[in-house]
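Novice: here are the coordinates; sequence isn't available:
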């Protein structure tokens, strides 16, 4: 799980906040509410998850409970990898 979180953190830092560590949200923070991600960013995030981890994100899985925050993303990917 640590590897999953590290890879997600790296993506958020490099791609969503463009290397600005001061804008990096806490793991439990909403990426949407903190302004880190918008609808286009969510598509980029899904593409990252699918290519980086080899998982498929179904349309019905694109909900905040799965994708809105590093903690939630880590748990979602971990569940997908275990399935």
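Specialist: Happy to help now that I have it. All values derive from a computational prediction rather than experimental measurement.
Novice: use CA for all of it now, contacts and neighbours both
Specialist: Fine.
Novice: Residues touching the helix or strand harbouring residue 81, excluding its own?
Specialist: Using DSSP states H and E, residue 81 maps to helix 70-82. Outside of helix 70-82, the residues within contact range by C-alpha atoms under 8 Å, 6 or more residues apart in numbering are 1, 4-5, 8-9, 26-29, 49, 53, 55, 65-67.
Novice: ok, of those residues, which come out buried?
Specialist: Among those, those that count as buried by neighbour count (16 or more other C-alpha atoms under 10 Å) are 4-5, 8-9, 27, 49, 55, 66-67.
Novice: before we go on, here's another structure to hold up against the first:
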């Protein structure tokens, strides 16, 4: 039986990481689809911190070609990316 990780299960861990490591003026207004780059929450260095968090917390390797806005620019994007990588690894 394959363990499947749903994206919603990752969101709170991602949100907790972001709020404890980056300045977010209104945590309640941090929408799952909001662009973290456009809002100035993370910058290029912050993206590297997010990659480190994902690799450490979820035990997956983020390849250089996967460091894309659709994977890392929003909470929802990160959650989908993490779930797909974890589930892919579980299938192998």
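Specialist: Good, I have the coordinates. Here the structure is a predicted model, which is why all the values come from computation and not from measurement.
Novice: tell me the helices in structure 1, going along the chain?
Specialist: Assigned by DSSP state H, structure 1 shows helices spanning 2-11, 39-53, 64-67, 70-82.
Novice: so which of the ones you listed gets nearest residue 20 of structure 1?
Specialist: With respect to residue 20 of structure 1, and counting by C-alpha to C-alpha, the nearest of the helices of structure 1 is helix 2-11 at 11.5 Å.
Novice: Just want the angle from that closest one to helix 39-53.
Specialist: 140 degrees (axes from the mean of the first three to the mean of the last three C-alpha atoms, to 10 degrees).
Novice: Where in structure 1 does stretch 56-68 of structure 2 align, residue-wise?
Specialist: Aligning stretch 56-68 of structure 2 against structure 1 (TM-score structural alignment) gives residues 51-63.
Novice: what's the offset of that stretch from the middle of its chain?
Specialist: 10 Å (C-alpha atoms, centre = their mean, to the nearest Å).
Novice: Stretch 39-59 of structure 1 too?
Specialist: That offset, for stretch 39-59 of structure 1, works out to 8 Å (C-alpha atoms, centre = their mean).
Novice: outside of it, which residues touch it?
Specialist: Contacts for stretch 39-59 of structure 1 (C-alpha under 8 Å, 6+ apart): 16, 77, 80-81.
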